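Undergrad: test case, fold it:
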Amino acid sequence: MSADLIAGIRRDRLAAFAAREAETYIKARPKAAKALKDGAGTFLGGVPMHWMADWPMPHLPLVAKAHGARIADIDGQTLDDFCLGDTGSMFGHSPAPVARAIRAQARRGLTYMLPTEAALTAGRLLTDRFGPFRWQIATTATDANRFALRVARAITGRPRVLVFNGCYHGTLDDTFVSLENGRTVNTPGLLGQVNDLTQTAVACEFNDLAGVEAALAQGDVAAILTEPVMTNSCMVLPEAGFHDGLRQLSLKYGALLIMDETHTISSGLGGYTRVHSLRPDIFVVGKCVAGGMPTAVWGLTEGTAQRYHQADAKREPGRTGMGTTLSANPMQFACLVATLSEVMTPESYAHMEKLAERLSHGLAKIIDRHQAPWHVVRVGARVEFICAPGPLKNGTQAGFAHQPQVEAAIHTGLINRGTLIAPFHNMMLISPATKKTQVDRLISSFDTILSDLFQAA
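TA: Next up is the predicted model:
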C-alpha cells in the first residue's frame, strides 16, 4: 500500500477531516471545556480514572444524564449511545427494573457482608441463564478471573495460565503477556510491573490449536483462559472447530478451561457459551450482568467444584487470598435479580440481534460502495467495523489492523453527527432500548464520513 495512504485513505485528506471535526467538537462544548479547565486539576492526569484520557476527541464531555440508549452532556448535546459504557450498560442506561431494585434496596441498606433472600434467587437465576455452575460473586471481571485462576492453580498444582496474544481479561496481571517472534514476553508498556510474567503465563495465537497443544504438552499449564471471541482490539472470530479443539486439548493435558464472557455476553441469551454449547470448567461474566451495578460472577462446574473443595480441605489454615469486602453485597443481588429476570430476556436479545444485523449489513454496504479495504464483524448485539481487510485470524493480525489515526477521526466525526461508539476500538452495541432510527442515523453518518474520506481527488 502506498505510503501516502492509511487504511486506503489519503493522509492529507484524513488530516484535514480530523482537523475540521476537532474544531466542530470544541465549538459545541464550551461549558465542558471550561469546567474541566477549572475543576479537573484535582485528579491525577486530569481524569478520575486514567482510561478516560484515552478517548480520542479533543477533550471529554461532561455527562449530565443518560437514559435508555441516549446520553446528554452539560452543553446540551445529546448522543445516540452505541458505546453503552463499553458493555457495562449493554442493556441500556438505568433499565427500569434495575432502577426500581436500587431504590428499594437503598432503603434496606447497602452492604452488610451477609446474604439476603435475593442472593438465593440470584443463584437460581444465574443457573437458569448460564448453566449449572456453582457460583461466586465478585465486583469486577478482573477479580473474577483472578479468583478463577487461583482455583485452577490450587486444583492442578500447576503454575501457568495459557492466554491468547492480544487477549483481554481486565487488568489481571497474569494475562499481560504477548508473543514476540514466537516467544512469550511481558506485554510492552506495563506500568510498575516488576515480575517476569512469563514464569506464570504462556501466550499462544488464537485459532492455533497446534501452538496450544505444544504449550500444554509442557505439563505446567493449570488453565486455558480465553474469550470465546477476541474482542479487545479488532474482533477475531473463532474458526470452525477451534473451541471443540480447545476443550479436547484441555482434557487431554489436564488443564482447566476458563471461558471469560464479559464482552461476548452480547452473543445471545446465556452468552456465547450457551448459544454455541461450549463446555468450560469455569465460567466468568461481568460488566452488564447486573444492569450496570459493578458486579461479576464466576462459576465452577460440579466436578470442578468438588476438586476445589478437595484442594481447600488440604490447605493450611489461613486466608485464601480470594474475595473482597464489598463483593456479594445486597445491592448487587437486587440488581442481579432484576436484570436476570426482567431485563436479560429472550425478547431483549431478539430486538438487539435484529437491529445489530441491520447495522452490520448497512455498514458493510457502505464500505463496499466506497471500495474501502475494510470489513465488518458481528457477534450477536456487538458490531465492529475494522479498517483493514478481513477476516482476521489472530491477535497479531488484529494488532496490525488497528488504525488509531483513522479510528480517532471517525469517532469524533460520529460524535459531531450525534452518535457515540466505543473509544478503544470501533465497537457498537445494540441495547433493548436502541431504536431503528438510531441505527439508521449511525449508518447515514458513517456514509457521510466515508464519502468525505474516500472522495476522489
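
Undergrad: from now on I want contacts and neighbour counts done on CA atoms only, so please keep to that.
TA: OK.

Undergrad: correct me, but E407 touches N426?
TA: Yes: if you go by CA atoms under 8 Å, E407 and N426 touch, sitting 6.9 Å apart.

Undergrad: the more surrounded of the two?
TA: The neighbour comparison of E407 against N426 (other CA atoms under 10 Å) goes to N426, with 23 against 19.

Undergrad: E407 versus the spatially closest residue to the more buried one that is not a sequence neighbour, what's the distance?
TA: Spatial nearest neighbour of N426, excluding adjacent residues (CA to CA, 6 or more residues apart in numbering): E384 at 5.3 Å. Distance, E384 to E407, using CA to CA, to the nearest Å: 11 Å.

Undergrad: shared neighbours of those two, anything?
TA: 425-426 (CA atoms under 8 Å, 6 or more residues apart in numbering).

Undergrad: can you give me the strands for the stretch 201-350 of the chain?
TA: Here the stretch 201-350 of the chain has its strands, by DSSP state E, counting those that start in this stretch, at 201-204, 221-226, 256-260, 282-285, 296-300.

Undergrad: quick check: nearest residue in space to H351, chain neighbours excluded?
TA: Nearest residue to H351, sequence neighbours excluded (CA to CA, 6+ apart): P432, at 6.2 Å.

Undergrad: wait, that neighbour touches S348, no?
TA: Yes: contact criterion CA under 8 Å: P432 and S348 qualify, at 5.2 Å.

Undergrad: roughly how far does R20 sit from G413?
TA: R20 is 9 Å from G413, by CA to CA.

Undergrad: count of neighbours near F424?
TA: 18.

Undergrad: I misspoke; the intended subject was A19.
TA: 13.

Undergrad: are we agreed that the residue nearest to N426 is in a strand?
TA: Yes: using DSSP: H, G, I helix; E, B strand; the rest coil, the assignment for E384 is a strand.

Undergrad: which of R20 and G413 has more residues huddled nearby?
TA: Taking other CA under 10 Å, R20 and G413 do not tie; G413 has more neighbours (25 against 14).

Undergrad: what helices and strands are in contact with the host helix or strand of Q405?
TA: Per DSSP states H and E: Q405 is located in helix 404-416. With contacts taken as 3 or more CA pairs under 8 Å, 6 or more residues apart in numbering; DSSP states H and E, helix 404-416 sits against helix 11-28, helix 436-453.

Undergrad: second input sequence below; structure requested for side-by-side comparison:
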Amino acid sequence: NFGMIPVAEGFHAALRKITRRTGTVLIIDETHTISSGPGGYTVLHGLEPDILVAGKAIAGGIPAGIFGVSREIAERLWKIVPMVNPRVRQSAHLGIGGTLAGNALTVATMRAVLEEVLTPANFEIMIENATRLAEAAWGIIRTNELPWHVTQVGARAEIMFMPNPPLSGADIIAGRRGDLETLLHAFYMNEGILVTPFHTMFLMCPATSAADVDRHTDVFARFVDLVRGAGVV
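TA: Prediction:
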C-alpha cells in the first residue's frame, strides 16, 4: 500500500531474462494493475509471465481469486499431480480449494464484472477520465511550481507529494508528506469527496463522469490555493 511505483525502463525485460536464465518462475499479480486495460498490464506491455494471478478486482470487490499458468508450467504441474478425470472421484487435485471455492455468488459476480464492467468500451471511458484527472492535476501542480507529481496506470491515477516518482517503497517512506495527505483527505471529505485513505489514488469506474473529474479538479485547485495561502507549501 505504498501507492504506485512506476517501473523503470527495461525492468520487465531484464526481469524476464534473469528468471529464464535461473529457472525462476515469474508470477505477475494483476489485482491492481488490471486497471491498465483489457488483459491488464501484462497484455498492454506484452509481458510473458509463467503464472498470472488476479484478485477481488475481477469480482467487484467480493473476495475472489484466479490464476493462469503457461503451458510449460502446466506440464510441470501435471507431472506432480496426475490429471483428474472429472467423471471419477479422486483425491488428487491441483490448486487451492475450500468451502467457499467456486461458490455461486463469487462466480456469478466475476462473470458479471468480466462481461459487463471490464469491457473494452468501459475501459476506454475509464482511462479517458483518469487521463483527464491526471492532466488537470499536473496542470495545477506545474502552474503553482509545486514539488509534487502524478502517476497514471490506465484507469488509475495518483497524486503524490514528492518531486519525483519513487523507485521503491523506501523512497516513499523517506519522502512522502503524511501531513499533506491527511490535510487533503480532510479537505476532500468536507467537499463530499472520499479517496483511498492511505494515499491519494483515484480509480475510475464506468459510472465516473467527466463532470465528476472536473469537480475534483476544482476542489484540488482550491486545496492548493489554501495551503499556498497558509504558507504550508
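
Undergrad: on that earlier part again, which residue lines up with the residue nearest to H351 of the first structure in the second structure?
TA: For P432 of the first structure, the aligned position in the second structure is P206, judged by TM-score structural alignment.

Undergrad: looks like that match contacts I125 (just checking).
TA: Yes: P206 of the second structure lies in contact with I125 (CA under 8 Å); the separation is 6.7 Å.

Undergrad: so is the residue nearest to H351 of the first structure in a helix, a strand, or just coil?
TA: coil.

Undergrad: where's the residue nearest to the spatial centre of the second structure relative to P82 of the second structure, distance?
TA: Geometric centre of the second structure, nearest residue: H32, 2.6 Å, by CA atoms, centre = their mean. Noted for H32 of the second structure: a distance of 33 Å to P82 of the second structure, by CA to CA.

Undergrad: who's in contact with F67 of the second structure?
TA: So F67 of the second structure contacts 51-54 (CA under 8 Å, 6+ apart).

Undergrad: quick one: which of those has the most company?
TA: Most surrounded of the contacts of F67 of the second structure: other CA under 10 Å gives A54, at 20 neighbours.

Undergrad: that one -> the first structure?
TA: Looks like A54 of the second structure aligns to V285 there (TM-score structural alignment).

Undergrad: doesn't A141 make contact with its match?
TA: Yes: using CA under 8 Å, V285 of the first structure is in contact with A141, at 6.4 Å.

Undergrad: can you map out the helices along the stretch 301-450 of the first structure?
TA: Assigned by DSSP state H, counting those that start in this stretch, the helices in the stretch 301-450 of the first structure fall at 302-314, 330-338, 346-369, 395-401, 404-416, 436-453.

Undergrad: now which residue in the first structure aligns to the residue nearest to the centre of the second structure?
TA: By TM-score structural alignment, H32 of the second structure lines up with H263 in the first structure.

Undergrad: from L209 of the first structure, how far off is that match?
TA: Taking CA to CA, one finds H263 of the first structure at 23 Å from L209 of the first structure.

Undergrad: ok, A118 of the first structure next?
TA: 42 Å.

Undergrad: do the same with D81 of the first structure
TA: 38 Å.

Undergrad: and if you look at G271 of the first structure?
TA: G271 of the first structure is 23 Å from L209 of the first structure, by CA to CA.

Undergrad: ok, those two, which is more surrounded?
TA: Each of G271 of the first structure and L209 has its neighbours counted (other CA under 10 Å); G271 has more, 22 against 17.

Undergrad: need the contact list for the more buried one.
TA: Going by CA under 8 Å, 6+ apart, G271 of the first structure touches 130, 261, 264-265.

Undergrad: how about L94 of the second structure?
TA: Taking CA under 8 Å, 6+ apart as the test, what L94 of the second structure contacts is V81.

Undergrad: ok, how many other residues are close to T437 of the first structure?
TA: Under the neighbour criterion other CA under 10 Å, T437 of the first structure is assigned a count of 10.

Undergrad: picking that back up, what do V285 and A141 of the first structure both touch?
TA: 262, 296-297.

Undergrad: which one of those residues sits closest to A372 of the first structure?
TA: T262 (31.0 Å; CA to CA).

Undergrad: the closest one contacts A290, correct?
TA: No: T262 of the first structure sits out of contact with A290 when judged by CA under 8 Å, with a separation of 12.0 Å.

Undergrad: who touches both of these two?
TA: Common contacts of T262 of the first structure and A290 (CA under 8 Å, 6+ apart): none found.

Undergrad: which position in the first structure aligns with A74 of the second structure?
TA: Checking TM-score structural alignment: A74 of the second structure goes with A305.

Undergrad: residues near the aligned residue in the first structure for A64 of the second structure, how many?
TA: By TM-score structural alignment, A64 of the second structure lines up with T295 in the first structure. T295 of the first structure has 28 neighbouring residues, counting by other CA under 10 Å.

Undergrad: now do the contacts for T295 of the first structure.
TA: 137-141, 286-289, 327, 332.

Undergrad: repeat that with 10 Å
TA: For T295 of the first structure, the contacting residues are 88, 137-141, 143-144, 285-289, 327-329, 331-333, 335-336, by CA atoms under 10 Å, 6 or more residues apart in numbering.

Undergrad: now do R20 of the second structure
TA: R20 of the second structure sits in contact with 14, 26, 50, where contact means CA under 10 Å, 6+ apart.

Undergrad: repeat that for T151 of the second structure.
TA: Counting by CA under 10 Å, 6+ apart, T151 of the second structure has contacts 3-6, 131, 134, 138, 157-160, 164-165, 201.

Undergrad: got it, and P63 of the second structure?
TA: 55-57, 100, 106 are the contacts of P63 of the second structure under CA under 10 Å, 6+ apart.

Undergrad: please, a PyMOL command that selects the buried ones among these?
TA: Typed into PyMOL, the line below selects the buried ones among the contacts of P63 of the second structure, using 16 or more other CA atoms under 10 Å:
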select buried, resi 55+56+57+106
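
Undergrad: and the contacts of P63 of the second structure, which two are furthest apart?
TA: Across the contacts of P63 of the second structure, no pair lies farther apart than A57 and L100, at 17.6 Å, counting by CA to CA.

Undergrad: quick check: stretch 64-84 of the first structure aligns to which part of the second structure?
TA: Under the criterion TM-score structural alignment, stretch 64-84 of the first structure matches nothing in the second structure.
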